[in-house]
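>>> The amino acid sequence is not available; the structure is as follows:
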């Protein structure tokens, strides 16, 4: 966890395992910088605000396949 980050604002990995994309119902991947959840199937990135994932399609942004590779580098 980066210094100066309130631990209450960090997404718990166990919570991540339960979350799915609201559009495709597929698994989400935490971005390398821990600020977004990525749906590879939908090509969407959902923001995480103060440890709370905003899984609304209105909040999501579109991502290109090359950007997905960059965002999820080192993730499975």
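That came through, no problem. In this text, all values refer to a predicted model and were calculated from it rather than measured experimentally.

>>> okay, CA-based contacts and neighbour counts for the rest of this
Fine.

>>> what's the following helix or strand after the strand of greatest length in the chain?
Longest strand of the chain, by residue count under DSSP state E: strand 44-49. Counting by DSSP states H and E, the element after strand 44-49 in chain order, helix or strand, is strand 52-53.

>>> ok, and here's another one to check against it:
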């Protein structure tokens, strides 16, 4: 099913409040400013800073 375009338009990074983008595999959301990956599990984005994974540059 995936995440709808409308939801992506309103979601922001909970840490810095900047825009996020969908990964190529559509399995997570990336904040380029913070360098964090928020995973998507069962079509639900896990938008907790404590659960986010750092991405490698």
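Received the coordinates, thanks. Nothing here was measured: the structure is a model prediction, and the numbers come from that model.

>>> Please state their TM-score.
Overlay of the two chains. TM-score (TM-score structural alignment, normalised by the length of structure 2): 0.93; 57 aligned residues with a C-alpha RMSD of 0.8 Å.

>>> Next, the mean deviation of the longest strand of structure 1 compared to structure 2.
Mean deviation of strand 44-49 of structure 1 relative to structure 2 after superposition (mean C-alpha distance after the TM-score superposition for structure 1): 0.3 Å.

>>> equivalent range in structure 2 for that strand?
Using TM-score structural alignment, strand 44-49 of structure 1 corresponds to residues 36-41 of structure 2.

>>> List the buried residues in that stretch.
Of all the residues in stretch 36-41 of structure 2, those buried under the rule 16 or more other C-alpha atoms under 10 Å are 36-40.

>>> Pick the one among those residues closest to residue 11 of structure 2.
Closest approach to residue 11 of structure 2 among the buried residues of stretch 36-41 of structure 2 (C-alpha to C-alpha): residue 38, at 11.4 Å.
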